[in-house]
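Q: No sequence on hand, only this structure:
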């Protein structure tokens, strides 16, 4: 069991009141809060080692480079990549997925080829493939979902064909919480000659990732959802694929030789990191990995499964409340998406905010999924290691207040 009081003490932002109530932060799927360890690591860099990396021979530059590349190795170990050459620092999941679509897709997709995704994808794992399909005359196909928001391997096999060249799927849904069978889907993709791209934005904060065990070809995640700063993310790619890809951003840092009419690129991973890199962000990500690994990803996952079960049980006591996604807490990560009958999710979130409770309301950058669910928007409470059952009790109480208020109004 996690020591809630100790863990919460690491997060200074949580020690405040919102609208006269203690803050209950239930929006970690949008962004996680930052512990002191991460804040202090970033502060230390700017106070003592602030310099550009890879460029100079002075002491500050060497320190900064060591810390930056040290963070890369922490990421390598965190996802069990074979080499740091396979770890590319980027702005976030969105940039990483766009890089794969542009860098790999433009070189390898031809007219008539198929790209397969699902209805549950985040917009950042839909739009790049839409654009690639339009540009190349490829076919974009969707794997349909089961009634509970899970994916069946039978439908995966029925959708992926010999014409499929790319399969891209989120490992955990940011709306339904569904944990997808990525390893099995990857095997099916490879059997049909396709590569597997994984959106792990909602996975990296919560579950152990082993890219060699998954055998995926590319995997992307963001730092800010796992206690690291905003503006830093990771693209993992198998070395042979990255070596054959052209970079999509050009400039300093990523070049080997520049002539008047031709240039050559540095070796991996720097080939894909043009310009001054996200130095402080990478250092902060390294500190976040240290923090999460000290607590243990398995412990965090167990804690969140328990919170999800407790939340679904308690929310089910509210008349007129619908919960979306798998009912089995072991098939979902620590979030619950729901709607109150006849009350818009934005109104629900506003009332909750007046009671100090932060949740997300809207389409969650997943409009195709909203259409599949036959709703325009939903409310979402997402949990992390600093939440406990008291936070869920506050959520349930706040929802009862919202329900009563809007029943009186209408």
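A: Structure received. Note that this is a predicted model, so its numbers are computed, not measured.
Q: use CA for all of it now, contacts and neighbours both
A: Fine.
Q: Quickly find the element holding residue 63.
A: Per DSSP states H and E, residue 63 falls inside helix 59-79.
Q: Which is the succeeding secondary structure element to that helix?
A: As assigned by DSSP H and E, the chain's next helix or strand after helix 59-79 is strand 87-90.
Q: List the buried residues of that next one.
A: For strand 87-90, burial by neighbour count (16 or more other CA atoms under 10 Å) applies to 87, 88, 89, 90.
Q: hmm, back to that, and the helix holding residue 63, what does it pack onto?
A: strand 87-90, helix 279-295 (3 or more CA pairs under 8 Å, 6 or more residues apart in numbering; DSSP states H and E).
Q: tilt between that helix and helix 279-295?
A: Here the directions of helix 59-79 and helix 279-295 differ by 40 degrees (axes from the mean of the first three to the mean of the last three CA atoms, to 10 degrees).
Q: wait, is residue 336 part of a strand?
A: Yes - checked against DSSP: H, G, I helix; E, B strand; the rest coil, residue 336 lies within a strand.
Q: what about it, neighbour count?
A: If you count neighbours by other CA atoms under 10 Å, residue 336 ends up with 28.
Q: Also residue 6?
A: 10.
Q: So it versus residue 295, what's the distance?
A: Distance of residue 6 to residue 295, given as CA to CA, to the nearest Å: 11 Å.
Q: again, but for residue 357
A: Going from residue 357 to residue 295 by CA to CA gives 25 Å.
Q: Looking at the two, which one has more neighbours?
A: The neighbour comparison of residue 357 against residue 295 (other CA under 10 Å) goes to residue 357, with 26 against 15.
Q: hang on, the earlier thing: tell me which of the helices and strands packed on helix 59-79 sits nearest to residue 37.
A: helix 279-295 (6.7 Å; CA to CA).
Q: quick one: buried residues of that closest one?
A: By 16+ other CA under 10 Å, the buried positions in helix 279-295 come out as 279-292.
Q: Who are the packing partners of that helix?
A: helix 36-44, helix 59-79.
Q: Out of those helices, the one nearest residue 395 is which?
A: Closest to residue 395 of the helices and strands packed on helix 279-295, according to CA to CA: helix 36-44, at 26.1 Å.
Q: now the angle between helix 279-295 and the closest one, please.
A: Angle, helix 36-44 to helix 279-295, by the same axes, to 10 degrees: 150 degrees.
Q: Return the set of buried residues in helix 36-44.
A: Quick answer for helix 36-44 (16+ other CA under 10 Å): 36, 37, 38, 39, 41, 42.
Q: what about versus this one:
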């Protein structure tokens, strides 16, 4: 991406970053391809004011707004978390990235540019030392942390009680649906029309000059900000990013009309982070050996077999590491469904081949128990990923396959 200027004349820049990690990295220009990305190495980078890191609950793309100076009232009031760290920007360059794509010292310049150019954005800033405040907004998967707070009653009650004169945002209706709330009780006229499926911002990253009086956030694992929960007075409306729409395609000269080809089947679109959160209770029930509860997430025709399958395979392992993360993986639908069928024919998985098609396949719910890095380093002895095929049914999203992959 082209480096952008961030200054008093251009105070706000929204970015759309690719991401395959569970981290948001904000760093300085001197950190480019120079950091040891082990836990100890990242902790040293934070201590040297080269890095501010935020842990993400999902390896999903990042919509963020970078603000030079104070965030405005809405940006602050819609935040559900905040964390603060310091950066030495004496070289005059700020970088915001999905994971370590900008800082990793084992990547060469060509690979970084060709493979990870969409994973980070750099900015030209006035050299100096800055306080970096990261606000979590509702467009981030981390926003679902509010549902686990004491006294939580649901997205719809929160909005209804604090925004009685406003229409329900489409993204909030989807969050509520996936949390099992009664969205059918909301009249259609009370719901905002979709805004081209645009997701709201997930983070605001505020840069202000550092002072000796700045209070910094505690750190988790020695380098990640321990985010402070915030309680918005009103349910957030969501802040849509600006300036990220792609340029309209250039029209080509008209071509001679050709017979129409049958449209190729496509998997339905879906909000990945919201869908994964919907199935978190399934992953937790499986860990807690609540097999009847976990089986309810499957299509009806597979529940009995799923109950037996989960019971046998779960109890083969007397000890499991706790659930580390859950996400929705959406690869090539045709290839993935074919792979599920092939593995089923070899008795490697449990699957309902007659119930799954390209048209209703939504992706794979992946539940990770334990951390792969901890397993690779020998810190833990058990590591497991459970894959589940997800389809759309008349009763909502349901599981139609399961496989203990490691």
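A: Received the coordinates, thanks. Worth saying up front: this structure is predicted, and the values here are computed from it rather than measured.
Q: And the TM-score between them?
A: The TM-score (TM-score structural alignment, normalised by the length of structure 2) is 0.27; 190 aligned residues with a CA RMSD of 7.2 Å.
Q: ok, back up a step: turn the helices and strands packed on helix 279-295 of structure 1 into CSV, columns for distance to residue 141 of structure 1.
A: What follows is those, written out as CSV (distance: least, CA to CA, whole Å):
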stretch, distance to residue 141 of structure 1
helix 36-44, 41
helix 59-79, 29
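Q: Wait, residue 327 of structure 2 touches residue 276, no?
A: Yes - at 5.0 Å, residue 327 of structure 2 and residue 276 qualify as touching, with contact defined as CA atoms under 8 Å.
Q: residues shared between the contacts of those two?
A: Shared contacts of residue 327 of structure 2 and residue 276, defined by CA atoms under 8 Å, 6 or more residues apart in numbering, comprise residue 365.
Q: show me where the stretch 301-410 of structure 1 has strands.
A: Remark: strands assigned in the stretch 301-410 of structure 1 by DSSP state E, counting those that start in this stretch are 321-324, 335-340, 357-358, 360-362, 378-382.
Q: which of those sits most buried?
A: Neighbour counts (mean count of other CA atoms under 10 Å) averaged over each of these peak at strand 378-382, with a mean of 26.
Q: between that one and strand 335-340, how many degrees?
A: Relative orientation of strand 378-382 of structure 1 and strand 335-340, computed by the same axes, to 10 degrees: 150 degrees.
Q: same for strand 378-382 of structure 1, what does it pack against?
A: strand 335-340, helix 345-354, strand 360-362.
Q: a markdown table for these, including distance to residue 256 of structure 1?
A: Output for these, formatted as a markdown table (distance: least, CA to CA, whole Å):
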| stretch | distance to residue 256 of structure 1 |
| --- | --- |
| strand 335-340 | 46 |
| helix 345-354 | 51 |
| strand 360-362 | 45 |
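Q: where along the stretch 251-400 of structure 2 do the helices fall?
A: 272-278, 280-287, 291-295, 303-315, 333-345, 372-376 (DSSP state H, counting those that start in this stretch).
Q: which of those helices is buried the deepest?
A: Most buried of those, by mean neighbour count (mean count of other CA under 10 Å): helix 272-278, with a mean of 22.
Q: quick revisit: so which of the helices and strands packed on strand 378-382 of structure 1 is nearest residue 79 of structure 1?
A: Nearest of those to residue 79 of structure 1, taken as CA to CA: strand 335-340 at 22.7 Å.
Q: what's the angle between the closest one and helix 345-354?
A: Using the same axes, to 10 degrees, strand 335-340 of structure 1 lies at 110 degrees relative to helix 345-354.
Q: Give me the distance between residue 279 of structure 1 and residue 338 of structure 1.
A: Distance, residue 279 of structure 1 to residue 338 of structure 1, by CA to CA: 39 Å.
Q: OK, contacts around residue 315 of structure 2?
A: For residue 315 of structure 2, the contact set (CA under 8 Å, 6+ apart) is empty.
Q: just residue 346 of structure 1 next, same as before
A: Taking CA under 8 Å, 6+ apart, we find residue 346 of structure 1 in contact with 361, 362, 379.
Q: Tell me the one of the residues you listed nearest residue 131 of structure 1?
A: Closest approach between the contacts of residue 346 of structure 1 and residue 131 of structure 1, by CA to CA: residue 362, at 24.3 Å.
Q: right, and the closest one touches residue 370 too?
A: No - in this structure, residue 362 of structure 1 is not within contact of residue 370 by CA under 8 Å, at 9.5 Å.
Q: Does residue 173 of structure 2 lie in a helix or a strand, and which?
A: Of the helices and strands defined by DSSP H and E, residue 173 of structure 2 is found in helix 170-178.
Q: Distance to residue 187 of structure 1 added to the helices and strands packed on helix 59-79 of structure 1, as CSV?
A: What follows is the helices and strands packed on helix 59-79 of structure 1, written out as CSV (distance: least, CA to CA, whole Å):
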stretch, distance to residue 187 of structure 1
strand 87-90, 22
helix 279-295, 29
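Q: I'd say residue 287 of structure 1 and residue 44 touch.
A: No - look at residue 287 of structure 1 against residue 44 with CA under 8 Å: they stay out of range, at 11.4 Å.
Q: picking that back up, for residue 394 of structure 1, which of the helices and strands packed on helix 279-295 of structure 1 is the nearest?
A: Evaluated over these, closeness to residue 394 of structure 1 peaks at helix 36-44, with 25.5 Å, by CA to CA.
Q: Check which helices and strands the closest one sits against.
A: Packing contacts for helix 36-44 of structure 1, counted by 3+ CA pairs under 8 Å, 6+ apart, involve helix 279-295.
Q: sorry, back to before: quick one, which of the helices and strands packed on strand 378-382 of structure 1 is nearest to residue 221 of structure 1?
A: When these are compared by CA to CA, strand 335-340 sits nearest residue 221 of structure 1, at 18.0 Å.
Q: Look up the closest residue to residue 122 of structure 2, ignoring the ones flanking it.
A: Nearest residue to residue 122 of structure 2 in three dimensions, chain neighbours excluded: residue 95, at 4.3 Å (CA to CA, 6 or more residues apart in numbering).
Q: Run a quick neighbour tally on the one you found.
A: Counted with other CA under 10 Å, residues neighbouring residue 95 of structure 2 total 22.
Q: Residue 390 of structure 1 too?
A: Neighbour count for residue 390 of structure 1, taken as other CA under 10 Å: 10.
Q: Could you measure from it over to residue 307 of structure 1?
A: Note on residue 390 of structure 1: its distance to residue 307 of structure 1, by CA to CA, is 10 Å.
Q: Also residue 347 of structure 1?
A: From residue 347 of structure 1 over to residue 307 of structure 1 the distance is 24 Å, taken as CA to CA.
Q: Before I go, just wanted to say thanks for your time.
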